[in-house]
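S.K.: A predicted structure for the sequence below; I have some questions about it.
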Amino acid sequence: MIGSLNSVRTLLLAIFVLMAGSGFLSTLIAVRLEQDGAGSLVIGLAATAYFGGLALGAMRVTPLIARIGHIRAFAAFVSIYSATSLTYAIVDVPAVWTGLRFIDGFAMSGVFVCLESWLNRLAKPANRSTILAAYMIALYAGQAVGQFLLNLGDNAPALPFMLSSILLSLAVLPVVLTQIEQPILEKVEPFSLGRLYTASPLGIIGTLVTGIMLGAFYGLGAVFVQRIGLPLSQIALFTSCVISGGVILQYPLGRLSDRFDRRRIIIICMAVSAALSLVLSVLAVPAAIFVCGALFGGFVFALYPLCVAHSNDHLNESERVGASSGLVLVYSAGAVAGPQIGSAAMSIFGPSGLFASIAVVALAGAIFGIWRMATSKPVPSAEQQTFRSFPRTTPVPSPLDRKLGEGL
């Protein structure tokens, strides 16, 4: 396994360091806005701006990367992100921070396209699954580890932003010094959302629901923990537990979906997510909150790849890359709406409103899934595609997933 990763080790190192330096910023910014007295709606707007930038970037950065090359583009996007990280420490104005979050999202989208298209080129039939798994581990491990940088800001409020900028700057080095040949980006043909819904209603609705839930969590989870009275160190631990749980449970849930009607597993994940969200909305014991948070992350993080796999079960090989582009767009739309839904609920019901609103959304998704099971036949087991976990970033991992299927 280690030998098969030699060709991509610099890219894996880059994404780990980059996520360690950027993955905690959404939590940090939410905490700082809360400490400065900003309301839930303002905090939710900042989170929405990030996901809006991420969605726009996923649709717009490819021509730029194709024109100037992966290395230059990667260095440019990360440099922009590093600059905005320092700007947070200099300009403490919520409206400015909201604009910076939009820029962050756009820049991060460019980073994902650069790295993921590189992985597509370097993966071979014998190591595609290993590379995809290693990329997921590096991405989420960096994000989970980076959460603990929050603890360094008690006595030096600017320090976490400075450390973020340092790590982001260091993440450029493995890429600009690499001797790996730059890839040619594959053109992703558009796939209309209407056709996608016709092919797989649960796939597209499940993806939208997942975006709403995770957008709300990433935007306001830290605010929830802070408002129920837990200290900064436990905010970082809670967020890290949710991300770690998401990594651990994706594979076993995916394997189950290969053995049974995948719709059933999606419905179970949504129903359990709703139940855990309701529990989190009333819990007050830190240890119980961390355990439930890890389980919540495990079931919610699994939903996106499950919905993609379910959609792929209803599509031809040639349609899947374009469909993935549509699903990323739908997920992004949900992630944009999620912080606004969560912030509105928190304004009305207090801290518990965040997870209560997530529970309602998850329950609605589960009910829709039950309706689909009652009105349509399952895909025969022999025709189901093998589950593969990949991130909710850009459509670029889809060619990797497609080629993996061709190589098996």
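M.R.: Right, received. Where do you want to start?
S.K.: can we go C-alpha only for contacts and neighbour counts from here?
M.R.: Noted.
S.K.: who are the packing partners of the host helix or strand of Gly206?
M.R.: Counting by DSSP states H and E, the element that carries Gly206 is helix 201-227. Using 3 or more CA pairs under 8 Å, 6 or more residues apart in numbering; DSSP states H and E as the contact test, the elements touching helix 201-227 are helix 25-35, helix 40-68, helix 193-199, helix 232-259, helix 286-312, helix 320-349, helix 352-375.
S.K.: buried ones in the next helix or strand after the second one, by neighbour count?
M.R.: Same thing as helix 40-68. Per DSSP H and E, the first helix or strand lying C-terminal to helix 40-68 is helix 70-90. The neighbour-count criterion (16 or more other CA atoms under 10 Å) identifies 70-71, 73-88 as the buried residues of helix 70-90.
S.K.: second structure follows, compare the two:
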Amino acid sequence: MHTASPFSIASIVISMTIAAIGSGIMFAYVPFMLTHSGAPSWAAGGAVTAVAFGGLVGCVVGGPLIRRVGHARLFSCSMAMVIIAAVVIASDLPPLWWILARGLYGAAANVNFIIAQSWLNHAASNEWRGRAMSFFYMTYVLGLGCGAWIFGQIPTDGNLAPLAVVLFTSLAILPIGLTRLPNPPAPARVNVDIKMAWRVSPVGLIGVLASGGLSMVVQGFVPIYAATNQVPQTEIALLMFVMQTGLLFVQYPLGMLSDRMDRRYVLLIACAIIVAAGFAALFSSFSHIYLLMFVFMVFGGSVETVYSIANAHANDRADPGDFVPLSSTLLVAWSTAATIVPLAVTMLTPGLGDRTFIVAAMLVAVAYAIFVVRRLKERGPAPEADRESFGVRSAQLPNASALTEPEPGK
């Protein structure tokens, strides 16, 4: 098997970080504009749901498309779809077209991420693969934050923001398009086996399911909430940038703690933080914007923690032969919840108010915590042996490891 040095995979990390900057701009721009342009009240939330649904489609079709045309060609094609989506949004079209464009973006972005993770997993050696993947996650998420910050510096009275997305996406094609790394083997098909995933780890399966809804609700509706409350563009951009740092300041220390004790107890801690941050968000005002930024940083970071630790807990309990179907099932579970929960919040918000997403996230966290407590009583302490080391992961990105292993015999 071909392996590469850590420096040789820089092209993949650089490409995806540049692409993330463009994504961060669009994640901030779309809700801001839909909220301020007289679009229907459901349009901004519909765009969040469309991204998640498109991501689910991308997860399902990514593997077969890679098998058909290869990693490098599909990467260029999916980046082209991101550019098409940005051009549609830059055009003077009704909000429904924006929602369709966000769905196209969701599919393309997930395919891009699947390609990148597949390439990294194949190129990296066992000695440094975990560090490489953690670094990749951190640079990608921080790229999203930088993109949000850049949005704050761009005038919104024209189409400069979507054009900036086109620029960054075009630049992102160059490093990975010129890489000398060989294409990985054909990925496995997505094999969904709910019964197997439940048998291996109910806490892991339900945790990833919960994190799908939590992530898209918190990350998707915070800019809508801020824009609805007439928060200035620059402060919305700073808010979204600060939220991404929760990956470092909340997830990382809790993840390290989960390597030293039963991960289920750490999941309960994360759920408690989500509920506490939710209460703080409910009773905080945008007049104290920097305090609210801290609250949402903790909110977002604790959501990231549920995803990463639930995923690690499931892998702890799985046999090697179950890794691919387990990852496939977790992938589809995350994407399904990331579609359904934002859709429900979008439908309820007109009647219940713009803080509905906060209450929804708190309810999901409470329900999951109750489930974890029940499993602790039923199963008892987790075994200490054969546990994988915690790795930084983002709930904003699909669990694409299902598509990074070749089929048996390949």
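M.R.: Structure's in. What do you need? The structure presented is a predicted model; accordingly, all values stated were derived computationally and were not measured.
S.K.: now the TM-score, please.
M.R.: After superposition, the two chains reach a TM-score (TM-score structural alignment, normalised by the length of structure 1) of 0.92; 400 aligned residues with a CA RMSD of 2.1 Å.
S.K.: rewinding a little: of the helices and strands packed on helix 201-227 of structure 1, which approaches Gly3 of structure 1 most closely?
M.R.: helix 232-259 (22.5 Å; CA to CA).
S.K.: only the buried residues of the helix holding Gly206 of structure 1, if you could.
M.R.: For helix 201-227 of structure 1, using 16+ other CA under 10 Å, the buried residues are 201-226.
S.K.: ok, Glu317 of structure 1 to Ala66 of structure 1 distance?
M.R.: Between Glu317 of structure 1 and Ala66 of structure 1 the distance, using CA to CA, to the nearest Å, works out to 25 Å.
S.K.: look at these two and report which has more neighbours.
M.R.: Set side by side, Glu317 of structure 1 and Ala66 show more neighbours around Ala66, with 15 against 12, by other CA atoms under 10 Å.
S.K.: please tell me how far that one sits from Val111 of structure 1.
M.R.: In this structure, Ala66 of structure 1 lies at 13 Å from Val111 of structure 1, with CA to CA as the measure.
S.K.: got any residues that touch both of these two?
M.R.: Where contact means CA atoms under 8 Å, 6 or more residues apart in numbering, no residue is in contact with each of Ala66 of structure 1 and Val111.
S.K.: okay, the helices and strands packed on helix 201-227 of structure 1 in JSON lines with distance to Gly99 of structure 1 next?
M.R.: Output for those, formatted as JSON lines (distance: least, CA to CA, whole Å):
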{"stretch": "helix 25-35", "distance to Gly99 of structure 1": "13"}
{"stretch": "helix 40-68", "distance to Gly99 of structure 1": "7"}
{"stretch": "helix 193-199", "distance to Gly99 of structure 1": "29"}
{"stretch": "helix 232-259", "distance to Gly99 of structure 1": "24"}
{"stretch": "helix 286-312", "distance to Gly99 of structure 1": "27"}
{"stretch": "helix 320-349", "distance to Gly99 of structure 1": "14"}
{"stretch": "helix 352-375", "distance to Gly99 of structure 1": "24"}
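S.K.: closest to Ile184 of structure 1 out of those helices?
M.R.: With distances scored as CA to CA, the stretch of these nearest to Ile184 of structure 1 is helix 40-68 (7.2 Å).
S.K.: what's the mean distance for that closest one versus structure 2?
M.R.: When structure 2 is overlaid, helix 40-68 of structure 1 sits 1.6 Å from its aligned residues on average, using mean CA distance after the TM-score superposition for structure 1.
S.K.: how about that helix: buried residues?
M.R.: Along helix 40-68 of structure 1, these residues count as buried under the neighbour rule (16+ other CA under 10 Å): 40-59, 61-62, 65.
S.K.: from Leu247 of structure 2, how far out is the counterpart of Val31 of structure 1 in structure 2?
M.R.: Superposed on structure 2 with TM-score structural alignment, Val31 of structure 1 falls opposite Phe32. Between Phe32 of structure 2 and Leu247 of structure 2 the distance, using CA to CA, works out to 24 Å.
S.K.: cool, and Tyr140 of structure 2?
M.R.: Tyr140 of structure 2 is 11 Å from Leu247 of structure 2, where distance means CA to CA.
S.K.: could you pull up the residues touching Leu168 of structure 1?
M.R.: When contacts are counted by CA under 8 Å, 6+ apart, Leu168 of structure 1 is found next to 17-18, 21-22, 78-79, 81-82.
S.K.: kindly report the same for Met362 of structure 2.
M.R.: For Met362 of structure 2, the set of contacting residues under the criterion of CA under 8 Å, 6+ apart consists of 274-275, 278.
S.K.: that older thread, now do the helix holding Gly206 of structure 1 against helix 232-259, angle only.
M.R.: With axes from the mean of the first three to the mean of the last three CA atoms, to 10 degrees defining the directions, helix 201-227 of structure 1 sits at 160 degrees from helix 232-259.
S.K.: helix 201-227 of structure 1 vs structure 2, mean deviation?
M.R.: Compared with structure 2 after fitting, helix 201-227 of structure 1 deviates on average by 1.4 Å (mean CA distance after the TM-score superposition for structure 1).
S.K.: read off where that helix ends up in structure 2.
M.R.: Against structure 2, helix 201-227 of structure 1 falls on residues 202-228 (TM-score structural alignment).
S.K.: that older thread, tell me which of the contacts of Leu168 of structure 1 is nearest to Gly298 of structure 1?
M.R.: Nearest to Gly298 of structure 1 among these: Ser22, at 21.7 Å, using CA to CA.
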